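Enquirer: Dropping the sequence and predicted coords here.
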Amino acid sequence: MFAGHDTTALSLSWTLYFIGLDRDIQHRIHEEMDSILGTNRDVTIDDIKQMHYLEAVIKESLRLRPPVPTIIRAIKEDLNLGKYTIPKGVSLCLMIDSLHQDPDIYPEPLLFKPERFLSEGNSSANPFAYLPFSAGVRNCIGQKFALIELKIVLAKVLLNYSFESLDPRDRIIEYNAIVSKPKGGLRVRVSHRSGV
């Protein structure tokens, strides 16, 4: 399976992993969920619209670990790039993960910094510098649904639980099977939040 299931499941896994690496980020999410949801109740569309920090965390996770790290596109007409011409019919491989880790676009690109996506923090960036769902006419039709699904699941889980990632980032080995997967999975310790 490719679209819809694996991509969302992997995005959820990576996001929980990154959250589990940083107690301050997790604490800030817990505060946001407590203030928006209070008790354990159903999440509404109005609630989702208020989850600004959680959305920034999701976007940063998708930046560092786009579910589909490469996209192949066939060129329909000659493409001029500076002094080079790429003839029509050629297939181009777009390295999304490399784009998302370009230090000219994202300073300190390997750091997990959700603040990049808060308010005007990233508004000057080219819209094609962030492509976890591709872009243009061939972008993912399920993008909005996936983001809402991620927010709802993460909100409900993080309202009640805390996560601690057990392996540092440099110990995670990834492989690409169309989607980028961690070999052996991602190990986290889950604990019930006290007082919830």
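Expert: Yep, it's here. What you see is a predicted model; the values in this text were computed from it and never measured.
Enquirer: from here on, contacts and neighbour counts on C-alpha atoms
Expert: Noted.
Enquirer: I'd say Thr70 and Ser98 touch.
Expert: No: Thr70 lies out of contact with Ser98 (Cα atoms under 8 Å); the separation is 9.1 Å.
Enquirer: out of the two, which sits in the more crowded spot?
Expert: Thr70 (20 against 14; other Cα atoms under 10 Å).
Enquirer: leaving aside the residues next to it on the chain, what's closest to that one?
Expert: Spatial nearest neighbour of Thr70, chain neighbours left out: Met95 (4.7 Å); criterion: Cα to Cα, 6 or more residues apart in numbering.
Enquirer: This structure: strands as residue ranges?
Expert: For the chain, the strands defined by DSSP state E occupy 70-74, 79-81, 84-86, 91-95, 161-165, 174-177, 179-182, 188-192.
Enquirer: From the chain's centroid, how far away is the fourth one?
Expert: The one in question is strand 91-95. Relative to the centre of its chain, strand 91-95 is centred 21 Å away, using Cα atoms, centre = their mean, to the nearest Å.
Enquirer: List the buried residues for the longest helix seen in the chain?
Expert: Ranked by number of residues, the top helix in the chain under DSSP state H is helix 143-160. Neighbour-count burial for helix 143-160 flags 146-148, 150-152, 154-160 (criterion: 16 or more other Cα atoms under 10 Å).
Enquirer: Can you spell out which helices and strands pack onto that helix?
Expert: helix 6-21, helix 23-37, helix 45-50, helix 52-64 (3 or more Cα pairs under 8 Å, 6 or more residues apart in numbering; DSSP states H and E).
Enquirer: Okay, Val39 and Met51: tell me how far apart.
Expert: No, residue 39 isn't Val; it's Thr. Relative to Met51, Thr39 is positioned 16 Å away (Cα to Cα, to the nearest Å).
Enquirer: and the comparison structure, right after this:
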Amino acid sequence: MPFFCRNINLYPEFLFKLSPSGKEFFKLCDFVHEFSEDIISKRKEDLKENGDAEKRQLDFLDILLTARDESGKGLTDEEIRTEVDTFMFAGHDTTSSVLSWSIYSLGKHKDIQDKVYEEVKRVIGDKQYVDCEDISKMKYLSCFLKEVMRHHTPVPVISRMLDEPCVIEGVELPKGSFIDMAIHHAHHHPDVWEDPWEFKPERFVGDKHHDMDPDSFTPFSAGPRNYIGQAFAQNEEKVLIARLVNRFEISVDPDHEVEHFIEVVMRAKNGIMASFKERT
């Protein structure tokens, strides 16, 4: 996939399919689709055999299979598979990216790490776990993670196909056009963000960002194809960072240069060198 992104001559799909990377890419896509379809098929059978879905604790896939709109129409098999693919596979690398850059940001900004630690300690105390009530109380941690996703955008570029023609800045774009949107650059636009290259979780404190255009901060994309698992991902990240900070003091190697490397997800070109010292 990174090969595809960096080779403009392979953007037409029929050309990409003929390349060695394209053949491997679509082979892996078929494998992923078959894996998801097998899970969906087995769950459908399970729902049929075990009766009324309302009497059981529904998980993500159950909700997709039983969802109906106002007219009683459910999702198609392809729509369900697409959402399952997104939830199962898109969430892995993105969460890993956010956690990696969170560790880097905590180690690089000791004052911010201290604020996160103080809040976590105040909320969970000496407990060895984080419960649902704790998550909603950790306001500064939430701001910190938002700033991580702004400053080190986990998915820096997304693509969309136009369902209808539109005009952007005087340029006419026909229906069916593929549009690349540079979210990472939008997250650093000086017309939108004050001191865009500074790492400041405080920019998300209170209602400061509520007056902004909602599309100015889109780490999970936007519209009908935004990431369906974003609430789960954010809670997962909060729990992991809270437990990590509560147990360890984090530092990074000041002599190791960290540079953004834009692929499908945001990575560190030469990795991140971090150390963890257990708190006493």
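Expert: It's in. Note that this is a predicted model, so its numbers are computed, not measured.
Enquirer: Give me the nearest residue to Arg267 of structure 2, chain neighbours excluded.
Expert: Leaving out its chain neighbours, the residue that sits closest to Arg267 of structure 2 by Cα to Cα, 6+ apart is Phe261, at 5.1 Å.
Enquirer: and the one you found, what does it touch?
Expert: Counting by Cα atoms under 8 Å, 6 or more residues apart in numbering, Phe261 of structure 2 touches 267-269.
Enquirer: Buried subset of the residues you listed, written for PyMOL?
Expert: To isolate the buried ones among those in PyMOL, judged by 16+ other Cα under 10 Å, type:
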select buried, resi 267+268
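Enquirer: So which residue is dead centre in structure 1?
Expert: Leu62 (1.7 Å; Cα atoms, centre = their mean).
Enquirer: Could you check which residue of structure 2 pairs with that one?
Expert: Counting by TM-score structural alignment, Leu62 of structure 1 corresponds to Met149 in structure 2.
Enquirer: residue contacts, its match?
Expert: By Cα under 8 Å, 6+ apart, the neighbours of Met149 of structure 2 are 98, 219.
Enquirer: how close does it get to Val264 of structure 2?
Expert: 15 Å.
Enquirer: How about Gly125 of structure 2?
Expert: 38 Å.
Enquirer: repeat for Phe25 of structure 2
Expert: 13 Å.
Enquirer: Could you do His189 of structure 2 as well?
Expert: 21 Å.
Enquirer: Same check on Asp85 of structure 2?
Expert: On the measure of Cα to Cα, Asp85 of structure 2 and Val264 of structure 2 end up 15 Å apart.
Enquirer: likewise Tyr104 of structure 2?
Expert: Taken as Cα to Cα, the span from Tyr104 of structure 2 to Val264 of structure 2 is 20 Å.
Enquirer: Around the residue nearest to Glu60 of structure 1 when sequence neighbours are not counted, count how many other residues there are.
Expert: Among residues not flanking Glu60 of structure 1 along the chain, Pro114 sits closest, at 5.3 Å (Cα to Cα, 6+ apart). When counting by other Cα under 10 Å, one arrives at 19 neighbours for Pro114 of structure 1.
Enquirer: what's the answer for the one 3 residues further on, then?
Expert: The local packing count at Phe117 of structure 1 equals 18, with neighbours defined by other Cα under 10 Å.
Enquirer: Would you mind finding the match for it in structure 2?
Expert: If you follow Phe117 of structure 1 across to structure 2 using TM-score structural alignment, you land on Phe204.
Enquirer: Check the gap between its match and Arg160 of structure 2 for me.
Expert: Phe204 of structure 2 sits 28 Å away from Arg160 of structure 2, going by Cα to Cα.
Enquirer: Also Ile262 of structure 2?
Expert: Distance from Ile262 of structure 2 to Arg160 of structure 2, by Cα to Cα: 18 Å.
Enquirer: What range does the longest helix that structure 2 contains cover in structure 1?
Expert: Taking DSSP H as the criterion, structure 2 has its longest helix at helix 20-49. Aligned by TM-score structural alignment, helix 20-49 of structure 2 falls on no residue of structure 1.
Enquirer: ok, then the element right after that helix?
Expert: Per DSSP states H and E, the first helix or strand lying C-terminal to helix 20-49 of structure 2 is helix 60-66.
Enquirer: what does that next one correspond to over in structure 1?
Expert: Under TM-score structural alignment, there's no match for helix 60-66 of structure 2.
Enquirer: For that helix, name the packing helices and strands.
Expert: Short answer (3+ Cα pairs under 8 Å, 6+ apart): helix 60-66 of structure 2 packs on helix 20-49, helix 77-85.
Enquirer: Looking at Thr39 and Met51 of structure 1, which has the bigger crowd around it?
Expert: Met51 (17 against 12).
Enquirer: what does that one align to in structure 2?
Expert: The alignment partner of Met51 of structure 1 in structure 2, by TM-score structural alignment, is Met138.
Enquirer: What residues does its match make contact with?
Expert: Counted by Cα under 8 Å, 6+ apart, Met138 of structure 2 has contacts 119-120, 123.
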